[in-house]
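Engineer: With the input below, show me the fold.
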Amino acid sequence: MKWYVTLLAGSGLLLSGCLMSREARVESDYSYAGQFRRYRTYEFISGDGINSDTSRLGKAVRDAIRSRLKIQGYRSAAIRRRPDLLVNFRLFEGDMRFRGYAQDDFSKWVKTGYSEDEETPNQDRKGYQPVRLILAEGTLLVTLIDNKTNRAVWNGYASGVSVPPGPQGEIVLRRSVRSIFDQYHVFTEGYLSGQNTANETDE
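Structural biologist: From the prediction side, this is the model:
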């Protein structure tokens, strides 16, 4: 099942969605097909604007993402090596309308070790329950894409992100990245026990 729009994590937000729709929030969502325990390496998708290497704001976001992924055991893909994950991010200005989906807590889902694929029977699929959201006054969206299937497996977003000019804007974005990845409670397999000593080197 292909999907790109943000999925809403946490069914509790459904009850308070109307009241909180204009307030800042940090949330995440995920694909039931994600192989989260198998991912170890990553690389960024290049692009224009904030995604560009020449953008100071883009560099601030990239550096913040690199630092956080390194802490969790992920490594930048070595030259000529295919990364497990592709990382994309985008900063939206103003209010946004998103179609999200109510889901179980991400950490609990990862602990189950369960993952859907094309062979999963329909009666065993979780399914996505849609809900409409309004994200207020600026949203930073980070998407992790499974490079093998070319499908997004995790989205994290912070709304209410107002980026002032100059160095202060970089500080705001770095803090937003940290808040977003607080939602991604996944360490690479064996990393905490010291077993994940991959041969890849950080670039």
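Engineer: C-alpha from now on. contacts and neighbour counts both.
Structural biologist: OK.
Engineer: and G169, how far is that from N51?
Structural biologist: Look at G169 and N51: by C-alpha to C-alpha, to the nearest Å, they are 15 Å apart.
Engineer: Now the second one, please; I'll put the structures next to each other:
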Amino acid sequence: MTIKHLFLALGTTLLLAGCNETKQAVTVGADQRGATTTAPPGYAGTDNEPDFSAYKSYSWASQVRDEQNNAYFLNDLLFKTMLRDAVANEMASRGYQYMPSSGDLVVNFRVFEQPAEIKTMDNMGTGYWGSSESYAYDTNRFGEVKLDKGSIIVQLIDRKKGVEVWQGYASGLTDGNVFDKNKDKVYSAVGAIFDKYQYRGDKL
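Structural biologist: Now for the predicted structure:
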């Protein structure tokens, strides 16, 4: 091997190593109410679990419906629409009927470009929940969630009881140091989140 070829090979190796360092694996997690004794009374099933068989329909939270609010989607309305379509696709594939209002479940979601720790609903951001959405103040929600940069989090709320019953999240959706908005990757990440959700809105 000539000196020229040696330097070329070394340069290629370093370039590949640099690319590998910028790529980050997407990690997925989910939490379901019922694992602790702090769940509100009246829930069906064991360990105070909510009765997921009672949920047949869903509606969007107010900030998701607001076509002018892109604050939680990197100030990009097209990206917000893409993400909403991805979540809607997953809900429909599980037999849930969309209702503009009064759905059994209220669905809310957002992205985080930078690392974040979610301890209370306040950490989701002012305006993430509307003033009439009382579940924003659910004190019996899940424990702390640590999200890496490039994260999507989805939350499902029992409308009647006003409490969060499930949340799923994916982290590491990045292209270098910025959020990766590639449609295929976003749909794949949302699909991976809902792979953690083991329920349906129909009898299939």
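Engineer: between G169 and N51 of structure 1, who's got more neighbours?
Structural biologist: N51 (21 against 17; other C-alpha atoms under 10 Å).
Engineer: Do I have it right that that one meets G58?
Structural biologist: Yes - when contacts are counted by C-alpha atoms under 8 Å, N51 of structure 1 is listed as touching G58 (5.2 Å).
Engineer: ok, which stretches of structure 2 are helices?
Structural biologist: Secondary structure of structure 2 (DSSP state H): helices at 3-22, 62-65, 77-93, 183-194.
Engineer: I'd like to know which of those is closest to P100 of structure 2.
Structural biologist: helix 62-65 (8.9 Å; C-alpha to C-alpha).
Engineer: Return the residues in contact with L147 of structure 2.
Structural biologist: For L147 of structure 2, the contacting residues are P115, A116, E117, I118, A170, S171, by C-alpha atoms under 8 Å, 6 or more residues apart in numbering.
Engineer: Give the aligned equivalent of it in structure 1.
Structural biologist: Alignment note (TM-score structural alignment): L147 of structure 2 maps to L135 of structure 1.
Engineer: Name the residue closest to the centre of structure 2, please.
Structural biologist: In structure 2, the residue lying closest to the centroid (C-alpha atoms, centre = their mean) is I153, at 2.3 Å.
Engineer: Would you mind measuring from that one to G95 of structure 2?
Structural biologist: I153 of structure 2 is 21 Å from G95 of structure 2, by C-alpha to C-alpha.
Engineer: swap in E21 of structure 2?
Structural biologist: 40 Å.
Engineer: between the two, which one's more packed in?
Structural biologist: G95 (16 against 10).
Engineer: D202 is in contact with the more buried one, correct?
Structural biologist: Yes - look at G95 of structure 2 against D202 with C-alpha under 8 Å: they come within range, at 5.0 Å.
Engineer: what do those two both touch?
Structural biologist: By C-alpha under 8 Å, 6+ apart, the residues touching both G95 of structure 2 and D202 are K56.
Engineer: give me every residue that touches F179 of structure 2.
Structural biologist: E113, K149, G150, L173.
Engineer: switch the cut-off to 7 Å
Structural biologist: E113, G150, L173 (C-alpha atoms under 7 Å, 6 or more residues apart in numbering).
Engineer: among the helices of structure 2, which is nearest V163 of structure 2?
Structural biologist: helix 62-65 (16.0 Å).
Engineer: Run the chain-centre distance for the closest one.
Structural biologist: 15 Å (C-alpha atoms, centre = their mean, to the nearest Å).
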